[in-house]
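# Need coordinates for the following:
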Amino acid sequence: MGSLSIGHWLIVLLIVLTIFGSKKIGALGSDLGKGIKSFKNELKGNSDSEDNRT
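Now for the predicted structure:
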């Protein structure tokens, strides 16, 4: 009952692909990447504006 083996992870992956489909998972990954990039840009923009104030 410890960690899951590679076989268990492959079965879970197969079930997820069957339920959601590869296109939807790809779109989800793309949206997640855009969100992270936007978040990083906002953090970088905020730190730049703070540096300009002092």
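
# going forward, measure contacts between C-alpha atoms and count neighbours the same way
OK.

# and the gap between the residue sitting nearest the centre point of the chain and G7?
Taking Cα atoms, centre = their mean, the centroid of the chain lies closest to L32, which sits 4.5 Å from it. Between L32 and G7 the computed distance is 27 Å (Cα to Cα, to the nearest Å).

# run this one through as well so I can compare:
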Amino acid sequence: MGSFSIWHWLIVLAIVVLVFGTKKLKNIGSDLGGAVKGFKDGIKEGGAPENTDAAAGQVANQAAADKNTIDVQAKQKS
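This next block holds a predicted model:
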């Protein structure tokens, strides 16, 4: 009585398919897989050290290249 047999699990599976339908179960599976993949990618990116010196140099080079850019300051309406 402590464990279920294969017939119990097949009946439970049949009921789940009847209630939700195969299309909805497929969508749930793909959403769950995408979430796990995104989580793994986030863990990999979070562990990599960031190179802030290179990023600052790149911004400075981009600013020097865009000499036609005009900086403006927005004023709030009163």
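
# Which helix or strand contains the residue nearest to the centre of structure 1?
Taking DSSP states H and E as the criterion, the element that holds L32 of structure 1 is helix 22-53.

# can you check V12 of structure 2 too?
Counting by DSSP H and E, V12 of structure 2 is found in helix 6-20.

# Which secondary structure elements does that helix sit against?
Of the remaining helices and strands, none touches helix 6-20 of structure 2 by 3 or more Cα pairs under 8 Å, 6 or more residues apart in numbering; DSSP states H and E.

# how close does it sit to structure 1?
Superposed on structure 1, helix 6-20 of structure 2 shows a mean distance to its aligned partners of 0.2 Å (mean Cα distance after the TM-score superposition for structure 1).

# quick check, distance from that helix to the centre of its chain.
31 Å (Cα atoms, centre = their mean, to the nearest Å).
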